[in-house]
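**Student:** predicted model and sequence below, questions to follow.
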Amino acid sequence: MSDELPSLELLPETRRALLHRVAVGQAEGRTPSMLAAVLRGGQPVWTGARSMIDGHAPGTDVQFRIGSVTKPLTAVLVLRLRDEGLLDLADPLEQHLPGTAAGGATVRELLSHTAGLATEPPGPWWERTDGSLRPGLADLLEEQPFRHPAGERFHYSNAGFALLGALVERLRGQPWAEALRQEVLEPLGMTRTTPLPQAPHAGGFAVHPWADVMTAEPLTDTGRMAPAGQLWSTAADLGRLAAFLSCGTTFGNDKVLSAQTLAEMRRPAAAPDGDWTEGYGLGLQLRREHGRLLFGHTGSVPGFRAALWACEEEDVAAVVLANATSGAAPGRVAADLLRIVADREPRFPEPWRPAIEVDPELLALTGHWFWGPAPLTLVLMTKRGLTLREADGDCTHFRADPDGSWTAQDGYHAGEQLRVVHRADGSVSHLDLGGTVLTRQPYGPADAVPGGVSPTLWQEG
């Protein structure tokens, strides 16, 4: 039996199911055209389109306006500034962009839509009016722009992302669009992604809600609002973006953002309550459905709707573009395309291989530990690193730190450090997980149990 990885090519039955879903989306959504692409392993494996004109379906190099799918790209620029040490996500906006009515909001709150700012800027519908109506930063916000206290809740804000674009301009000393082109679009090969349309591009239309007739939507340059939803792009370029957001370093794009920062974008910025289905990271929408976590973004502007969803676990991504103001649901179609591939052709796991080299001292820490009488297991796996498993199946994964400690990446202890505490003779006394003491025995008399243990130890009755 060959140990080679299976072909990325999809089965004919899968390809037909994908095309059928796009056909249904175009027909039921009453959109002039719908274009879709699916990627696996960061590579395009299927494209399909349906159009109101037979024989004139758009190809993957045709530009559509992508609306808020612009936001992840703006977020990448801001996180590059953070990674270079030019700002901290906890910094108030005022520190780097003084003079706005939102100066107290932090960069993180703006990226995650938790600043409490108004959804839209003041004045007429910004997506259908020229950006010259809002020439200055003061034109992006009302005098009292906050709808909720900063940091308390998610409240989507296009105005907030316009401010992030202005922040990029201030710290880079050049227009947002130029910084985006030089730092992100060109390195990722997204040469057909532009602030204004370049032929070939689709026209944008509004379809009447109660009749099969349509009218053209205006083509506008939104000026300072551009970082929130201005860009035009293609299915091919958005596929490159999906591959980068999923596994940037695999394709040599780690010079744009590190894998660690990309993972940070994909985590909920403010953990949703309970069994959540929708959330937001740093410039990325998050969705949980059918047992999978999807990340990406949807977009909607007059004349166009767009969606990009990816699933790290299944290594599948889908892009859908449509040229109608309403009706079409690219977000739903893209999620369904991803599900079709994942359900019909589930991802093959990589073959298990033993670690080439393991630190003996780290290996000696694996095995059973106890929080009081509660048993836990510390395991070391090549792919997942150090993991602490609880008896109920919950797991905490750890990232190695330069000082020899480990930082929890998820679960109850997320952000806390795991440290190995030694005795005077150099032997291991216990583990300290953010103040929680883990010992080798359940309340062993020789272990460092806070408060000590009963001299009678374990007894019946």
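**Tutor:** Looks like it came in fine.
**Student:** switch to C-alpha atoms for all contacts and neighbour counts from now on
**Tutor:** Fine.
**Student:** surely Thr47 meets Leu39?
**Tutor:** No: contact criterion CA atoms under 8 Å: Thr47 and Leu39 do not qualify, at 9.1 Å.
**Student:** out of the two, which sits in the busier spot?
**Tutor:** More neighbours sit around Leu39 than around the other of Thr47 and Leu39, counting by other CA atoms under 10 Å; the figures are 23 against 20.
**Student:** tell me the contacts of that one?
**Tutor:** Contacts were defined as CA atoms under 8 Å, 6 or more residues apart in numbering; by that measure Leu39 touches Val45, Trp46, Gly239, Ala243, Val316, Ala317, Ala318.
**Student:** what about burial for these, which qualify?
**Tutor:** Buried residues within these, counting neighbours by 16 or more other CA atoms under 10 Å: Trp46, Gly239, Ala243, Val316, Ala317, Ala318.
**Student:** quick one, longest helix in the chain?
**Tutor:** Longest among the helix segments of the chain by residue count, using DSSP state H, is helix 12-29.
**Student:** what lies in contact with that helix?
**Tutor:** 32-36, 46, 48-51, 326-330, 333, 336-337, 340-341, 344.
**Student:** next one: stretch 449-461
**Tutor:** Contacts of stretch 449-461 from elsewhere in the structure, counted by CA under 8 Å, 6+ apart, are Gly372, Val437, Thr439, Tyr443, Gly444, Pro445.
**Student:** and for stretch 44-56?
**Tutor:** Counting by CA under 8 Å, 6+ apart, the neighbours of stretch 44-56 from elsewhere in the structure are 8-10, 15, 18-19, 22-23, 26, 31-39, 57-60, 239.
**Student:** take a look at this one as well, against the first:
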Amino acid sequence: MTSPREELLPGTRRALLHRIAVAQSEGRAPSLVAAVAREGRMVWEGARAGADGHAPDARTQYRIGSITKTFTAVLVLRLRDEGLLDLGDPLEKHLPDTGVGEVTIVQLLCHSAGLSAETPAPWWERTPGTLRPTLADVLGDHPVLHPTGRRHHYSNPGYTLLGSLIEALRGAPWEKVLRREILEPLAMDRTTVRPVAPHADGWAVHPWADVMLPEPAEDLGLMASAGQLWSTAADLCRFAVFLAEGDERVLSSASVRELRTPSVPPEAGEWDGGYGLGMQLARHGGRSLAGHGGSLPGFVAGLWVSVEEGVAAVVLANATAGPLVSAVAADLIGIVADAEPRIPEPWRPLPEVDRALLALTGPWYWGTYAFGLKLAADRGLELHPLRGGGRGSRFVVGPDGNWTGLDGYYAGETLRVVRRVNGSVSHIDLGSFVFTREPYDPEADVPGGVDKAGWTGSAS
């Protein structure tokens, strides 16, 4: 049996190399580097280059564009977890006089604030940030294009506002906060706001001829929190593992899971994708992926994580209109997951048994719908329909002895066991729904009561 901690099999490694070789060749990228992480560590890296004297590897810096937004979102969630803000707060509460202060922090995080996608001219990605020294310069005269909270409309200025929010609440530059609170704890010492050798140069490849033109690498100024960063495939693998598992030094697993949770409906026709809080969400090859893509003149980048499979992939290239690296990264995850599926942890019995909880397990009925209640680890419960689809959820126990739904229809709802005066169980109350041991148990407190005549074989 292959251990999930072992290196990838030779056939898998060749398939990965073949995929990036095709991507670099057909995408006409001067260079392309990729890496795969599995079960918490980088297990493969590969690179292809067409320029003489350029041999990148997983420690070569590329510009990662909007993947920067995920870092900014993590910093905002840290502020929330410390009690310094609420995601529902209007921006004005913490960052006054922006002119768009009625939008909320969560709307900025998930791009539903209705703000414009870009800054006023000139094109901010190819001009120095000194041309936009204030937020008013970034937002322009008419920054709000859509009703707030109604639709997903990607906004780079929105993440500039979040960067300024971080600076206001931390009393330090975004760059310094980023390094102190994310990069140093995760040992991402090759992720910087300006390029540090060895790094790739950005190129534009002519669409109709195999010739190249160098692209400028501007310092974005206030727009840095939307797309400034340079990083490596190795560093981004560390970040991908964090986005799957969390790290208490940076952000808890629960808060990281919140980043990956859909927050706004996708645009029409885009039902295979969505957006969480600073993270793009997608379905690819039947798998749920979370991550982000990025681009700036001369560079494209893609990072995806499959939490279920325990696999992440990063692809970086130095061409303005180069390979579709986000799709390539998703393909790399599929190659590994299909060739070497995740080996589940061995089944083990619970270390101890609460007899009272064990007595609650088994069939329960909501009206005539049959459900099964199962005891999980740490006094958790799982409730699922016994036939067909329906409303199922997992529940975690709270300090008051009741349970809270973690997912599904009953996410956030309270499950409590209702007992009679003598201590015996009458029923389970789940968000006001009554679950009984028998369908419409006459001994339980069923809303509306139960006909005293009981069940009958005739409708007459």
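**Tutor:** Nice, I can see it. Since the model is a prediction, treat every value here as computed from it, not as a measurement.
**Student:** what's the TM-score here?
**Tutor:** Scored against TM-score structural alignment, normalised by the length of the second structure, the superposed chains reach a TM-score of 0.95; 455 aligned residues with a CA RMSD of 1.8 Å.
**Student:** rewinding a little: now, the contacts of stretch 44-56 of the first structure that are in strands?
**Tutor:** For the contacts of stretch 44-56 of the first structure, membership in strands holds for Ser33, Met34, Leu35, Ala36, Ala37, Val38, Leu39, with DSSP state E as the criterion.
**Student:** could you work out the most separated pair of the residues you listed?
**Tutor:** With CA to CA as the measure, no two of those lie farther apart than Ser33 and Leu39, at 20.5 Å.
**Student:** which residue ranges of the stretch 151-300 of the first structure form strands?
**Tutor:** Defined through DSSP state E, counting those that start in this stretch, the strands belonging to the stretch 151-300 of the first structure, from first to last, are 205-207, 214-216, 232-233, 278-280, 285-289, 292-301.
**Student:** for the stretch 51-200 of the first structure, just list every one of the helices.
**Tutor:** Listed in chain order, the helices of the stretch 51-200 of the first structure (DSSP state H, counting those that start in this stretch) span 70-83, 93-96, 107-111, 158-172, 176-180, 186-188.
**Student:** which of these has the highest mean neighbour count?
**Tutor:** Greatest average neighbour count among those goes to helix 107-111 (a mean of 27), per mean count of other CA atoms under 10 Å.
**Student:** that helix: average distance to aligned residues in the second structure?
**Tutor:** Between helix 107-111 of the first structure and the aligned residues of the second structure, the post-superposition mean distance stands at 0.9 Å (mean CA distance after the TM-score superposition for the first structure).
**Student:** so where do the helices sit in the stretch 201-350 of the first structure?
**Tutor:** 226-229, 235-247, 259-266, 330-344.
**Student:** and those helices, which is most packed in?
**Tutor:** helix 226-229 (a mean of 27).
**Student:** that one aligns to what range in the second structure?
**Tutor:** The alignment of helix 226-229 of the first structure onto the second structure (TM-score structural alignment) covers residues 224-227.
**Student:** the residue nearest in space to the middle of the first structure and Asp401 of the first structure: what is the separation?
**Tutor:** Nearest residue to the geometric centre of the first structure (CA atoms, centre = their mean): Arg266, 3.4 Å. Between Arg266 of the first structure and Asp401 of the first structure the distance, using CA to CA, to the nearest Å, works out to 21 Å.
**Student:** now do the same for Leu238 of the first structure: its match in the second structure.
**Tutor:** For Leu238 of the first structure, the equivalent position in the second structure is taken to be Leu236, counting by TM-score structural alignment.
**Student:** could I get the contacting residues of the closest residue to that match other than its chain neighbours?
**Tutor:** If you skip the residues right next to it in sequence, Leu236 of the second structure has Val314 as its closest partner in space, 6.8 Å away by CA to CA, 6 or more residues apart in numbering. Contacts for Val314 of the second structure were tallied using CA under 8 Å, 6+ apart; they are Ala34, Ala35, Val36, Ala233, Leu236, Cys237, Ala301, Gly302, Leu303, Trp304, Ala329.
**Student:** with Pro92 of the first structure instead?
**Tutor:** With contacts defined as CA under 8 Å, 6+ apart, the neighbours of Pro92 of the first structure are Gly103, Gly104, Ala105, Thr106, Val107.
**Student:** what do you get for Arg82 of the first structure?
**Tutor:** Contacts for Arg82 of the first structure (CA under 8 Å, 6+ apart) come out as Asp88, Leu89.
**Student:** tell me the counterpart of it in the second structure.
**Tutor:** Following TM-score structural alignment, the counterpart assigned to Arg82 of the first structure within the second structure is Arg80.
**Student:** over to Arg288 of the first structure?
**Tutor:** Structural alignment places Arg288 of the first structure opposite Arg283 in the second structure (criterion: TM-score structural alignment).
**Student:** re the thing from before, distance to Gly452 of the first structure added to the helices of the stretch 51-200 of the first structure, as CSV?
**Tutor:** Below are the helices of the stretch 51-200 of the first structure laid out as CSV (distance: least, CA to CA, whole Å):
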stretch, distance to Gly452 of the first structure
helix 70-83, 45
helix 93-96, 49
helix 107-111, 43
helix 158-172, 53
helix 176-180, 59
helix 186-188, 58
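**Student:** quick one: which of those helices is nearest Ser132 of the first structure?
**Tutor:** Distance to Ser132 of the first structure, taken as CA to CA, is lowest for helix 158-172 among those, at 14.4 Å.
**Student:** just give me the match in the first structure for Asp400 of the second structure.
**Tutor:** Checking TM-score structural alignment: Asp400 of the second structure goes with Asp403.
**Student:** helix/strand/coil for that match?
**Tutor:** Classification of Asp403 of the first structure by DSSP: H, G, I helix; E, B strand; the rest coil places it in coil.
**Student:** mind listing what's buried along stretch 389-409 of the first structure?
**Tutor:** Applying 16+ other CA under 10 Å to stretch 389-409 of the first structure flags Arg389, Glu390, Cys395, Thr396, His397, Phe398, Arg399, Trp406, Thr407, Ala408, Gln409 as buried.
**Student:** so how far is the first residue of stretch 266-279 of the second structure from its last?
**Tutor:** End-to-end distance for stretch 266-279 of the second structure, by CA to CA: 13 Å.
**Student:** same check, this time on stretch 399-414 of the second structure
**Tutor:** End-to-end for stretch 399-414 of the second structure, by CA to CA: 13 Å.
**Student:** next one: stretch 352-361 of the second structure
**Tutor:** By CA to CA, the extent of stretch 352-361 of the second structure from end to end equals 15 Å.
**Student:** if I've got this straight, Leu378 of the first structure is in a helix?
**Tutor:** No: for Leu378 of the first structure, which was evaluated using three-state DSSP, the result is strand, with no helix membership.
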